[in-house]
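Undergrad: what's the 3D shape of this:
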Amino acid sequence: MKAIVRTQYGPPELLQFAEVATPVPAGNEVMIRLGAASVNPLDLYLMKGAPWDRIPGMKKPKPMVLGCDVAGRVEAVGREVTQFRAGDEVFGVTGFKGNGFAEYVCVAEERLAPKPVNLTFEQAAAVPVAAITALQGLRDKGRIRPGQKVLVEGASGGVGTFAVQIAKAFGAEVTAVCSTRNVHQAWSMGADCVIDYSKEDFTRSGQRYDLILAANGHHSIFDYRRLLVADGVYVAAGGGLVQIFETFTLGPVLSRMGRKKMVFFLAKVTRKDLDFLKELLESGKVVPVIDRRYRLSEAAEALSYLAEGHAQGKIVLTV
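TA: You can find the predicted model right below:
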């Protein structure tokens, strides 16, 4: 089968569209004929490698097929699989091992769910990592409740577009922060207030929020803390390395100094949350936002576009 293979650390142009062995499902795995996949910052990280991996003289990486968000049709199942059978349409994630940018992929049963009936494969592939990050950030870490004032920074990206819609589905009053070219999109997703960060610094507005989800945070942790109400929660789900490091190291300390909570987290994709999202998607309360579509063979171009940091929603690969 054809797949997108990383043979060395570096930029997207080093990726190869190559022939690799077709996988065979293990006992708990489902073999999928891919309909579509989507690209994520995780793919960029695996493509480039950690800084220490790129030191001259370090061991070369093993060839690896990139990609984790997938949607497609079940081709075969392992002997332990009970929830799916050949012909079922599914969506989910491969996990941190990649393997999603290929014509066929094997995925553990617990990381898959039935595809929402009203979505195409492309739309379904845009959902898992970004939407679950938004869901768990708002619900599990942010403890979102109806009527709360919620601010989503980075509202036009993959996580942000889902966060705005999911927060509205939970009954929150949502403020979306984005650039000028994405203002209309934020309104169309149901935001109650939209702040164009090129014209207004929301950290100096004087407004206070019950919950801040930084899908793409670029301010100091102290700026976010100042914007919270007395028992508010700040959740860092993405952004600059400085901001992530601040939240990871200072967040626990600041959280013990009063009732405001400062949290950094990484999402964990589960069947339960995929099913929860399936209901939201089928009800029309949440709609995937797709910026661009590329063929599987054009994965390098898709990743280059993602790396620019200006995507309006998700970037999808079609097979």
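
Undergrad: C-alpha only now, for contacts and for neighbours.
TA: OK.

Undergrad: what residues are up against Cys185?
TA: Heads up, residue 185 is Gln, not Cys. Ser156 (Cα atoms under 8 Å, 6 or more residues apart in numbering).

Undergrad: secondary structure of it: a strand, I assume?
TA: No - counting by DSSP: H, G, I helix; E, B strand; the rest coil, Gln185 falls outside a strand, being helix.

Undergrad: how far away is it from Gly313?
TA: 10 Å (Cα to Cα, to the nearest Å).

Undergrad: quick check: neighbours shared by the two?
TA: Common neighbours of Gln185 and Gly313 (Cα under 8 Å, 6+ apart) are Ser156.

Undergrad: which parts of the stretch 51-200 of the chain are strands?
TA: 64-65, 69-77, 89-93, 104-108, 112-114, 149-153, 173-178, 193-196 (DSSP state E, counting those that start in this stretch).

Undergrad: kindly check the end-to-end length of stretch 251-268 for me.
TA: 20 Å.

Undergrad: what of stretch 48-60?
TA: 12 Å.

Undergrad: what's the answer for stretch 257-272, then?
TA: Termini of stretch 257-272 sit 34 Å apart (Cα to Cα).

Undergrad: contact partners of that stretch?
TA: Under Cα under 8 Å, 6+ apart, the answer for stretch 257-272 is 93, 110-113, 128-129, 132-133, 136-137, 141, 225, 228-237, 244, 247-248, 251-252, 254-255.

Undergrad: quick one on the thing from earlier: for Gln165, find the nearest of the strands of the stretch 51-200 of the chain.
TA: Checking the strands of the stretch 51-200 of the chain against Gln165 by Cα to Cα gives strand 173-178 as the closest, at 8.9 Å.

Undergrad: next up, for comparison:
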Amino acid sequence: MKAVVQEGYGPPEVLRLAEVPRPVAGKGEVLIRVAAAGVDRGTWHLMAGQPYVVRLVLGLRRPRNPRVGQDVAGTVAALGPGVTGFAVGDEVYGVAQGSFAEYAVARADRIVHKPARLGFEEAGVVAVSGLTALQGLRDTGRVRPGQHVLVLGASGGVGTFAVQVAKALGAEVTGVCSTAKTELVRSAGADHVIDYTRTDFAAGGRRYDVILDIGGSSTLSRLRRALAPRGTLVIAGGEDAGVWIGLGRQFRAVVLSPFVRQRLTMFVAKTRRADLEALNELVASGRLTPVVGASYALADAPEAVRRLAAGQARGKTAITVRPAGPERP
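TA: Presented below is the predicted three-dimensional model:
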């Protein structure tokens, strides 16, 4: 089968399309015939091997597993021993190992049935970013109805989900993005949009009950200026702190939090079936719609990752692997 692989760390040129053996579903796993996959910042971090601390887990000189991609949507091709709740031919989405491929294996507890309202491209971009937005706002941010929520990086993959999740939780939402993406953020449901090239979100008198920082470029002091006296700051990602650990602001926030009235937090999203089902409920009710800004063929995955790293992506980027439908011999 065809799959995108990387044999070292570096720029998108380390990615290439190759012929590899089709994976086999083990105990508690499902083999998925991939229809679409999503591109996220985590894919870029794993490709670049940055921050360097990730190499302690993935492999020091090159990744031990060369297959790329996490977000996935497709049809069940085979079931491993012990799997219940799924059947061959079911349409599913979630998180799989090496989803930039014609086939990928996923743990059965990391996928759910695809809602009929979504096509494969849309479903293929939901899991990683949708779970980050949901857990960051609902669980870590503890957003309640009537609160004022600020989303930094609102035009990206996590950001477009976060705007919609915050609205679904009953909040008044302000999104921060660049000039070219203000209408995108507004169309996602933001009540207010701040163009950071013209307005400093921390300079005015507005204070927010919850700030979800996805962008990673604001200092901790600047974020606190925009936060209500007893508000909650949720920092997602590690874009600002260099190539070694990538969690500088997060650590400073956690250390400072016990000494101030504001609640300063960080979190790492987890793939849980219950939360994927919660996303499905939001989709079914029409309160959540994935924003797919662009689609690329499997062979063009390096270009898709390049545009994401350059900040040119709008919403989520999809990799279309093959058309939906029954497998042909």
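
Undergrad: just put the strands of the stretch 51-200 of the first structure in JSON lines and tack on distance to Val286 of the first structure.
TA: Converted to JSON lines, those look like this (distance: least, Cα to Cα, whole Å):
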{"stretch": "strand 64-65", "distance to Val286 of the first structure": "30"}
{"stretch": "strand 69-77", "distance to Val286 of the first structure": "18"}
{"stretch": "strand 89-93", "distance to Val286 of the first structure": "16"}
{"stretch": "strand 104-108", "distance to Val286 of the first structure": "25"}
{"stretch": "strand 112-114", "distance to Val286 of the first structure": "17"}
{"stretch": "strand 149-153", "distance to Val286 of the first structure": "16"}
{"stretch": "strand 173-178", "distance to Val286 of the first structure": "14"}
{"stretch": "strand 193-196", "distance to Val286 of the first structure": "18"}
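
Undergrad: would you format those as CSV with distance to Gly10 of the first structure and mean neighbour count included?
TA: Formatted as CSV, the strands of the stretch 51-200 of the first structure follow (distance: least, Cα to Cα, whole Å; neighbours: other Cα atoms under 10 Å):
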stretch, distance to Gly10 of the first structure, mean neighbour count
strand 64-65, 13, 22
strand 69-77, 21, 26
strand 89-93, 24, 28
strand 104-108, 24, 25
strand 112-114, 30, 24
strand 149-153, 29, 28
strand 173-178, 30, 25
strand 193-196, 34, 18
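
Undergrad: looking at the ones you listed, which is closest to Leu306 of the first structure?
TA: Of all those, strand 69-77 comes closest under Cα to Cα, at 14.6 Å.

Undergrad: the longest helix in the first structure is where?
TA: Longest helix of the first structure, by residue count under DSSP state H: helix 241-255.

Undergrad: distance from the chain centre to it, please.
TA: The chain centre lies 21 Å from the centre of helix 241-255 of the first structure; the measure is Cα atoms, centre = their mean, to the nearest Å.

Undergrad: ok, now stretch 25-37 of the second structure?
TA: Worked out by Cα atoms, centre = their mean, stretch 25-37 of the second structure lies 19 Å from the chain centre.

Undergrad: what do you get for stretch 36-48 of the second structure?
TA: 9 Å.

Undergrad: so which bits of it are buried?
TA: Going by neighbour count (16 or more other Cα atoms under 10 Å), the buried part of stretch 36-48 of the second structure is 36-41, 43-48.

Undergrad: would you reformat the residues you listed as a markdown table and include secondary structure and distance to Arg64 of the second structure?
TA: Below are the buried residues of stretch 36-48 of the second structure laid out as a markdown table (DSSP: H, G, I helix; E, B strand; the rest coil; distance: Cα to Cα, whole Å):
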| residue | secondary structure | distance to Arg64 of the second structure |
| --- | --- | --- |
| Ala36 | strand | 24 |
| Ala37 | strand | 21 |
| Gly38 | strand | 22 |
| Val39 | strand | 20 |
| Asp40 | coil | 20 |
| Arg41 | helix | 20 |
| Thr43 | helix | 15 |
| Trp44 | helix | 16 |
| His45 | helix | 15 |
| Leu46 | helix | 11 |
| Met47 | helix | 12 |
| Ala48 | helix | 14 |
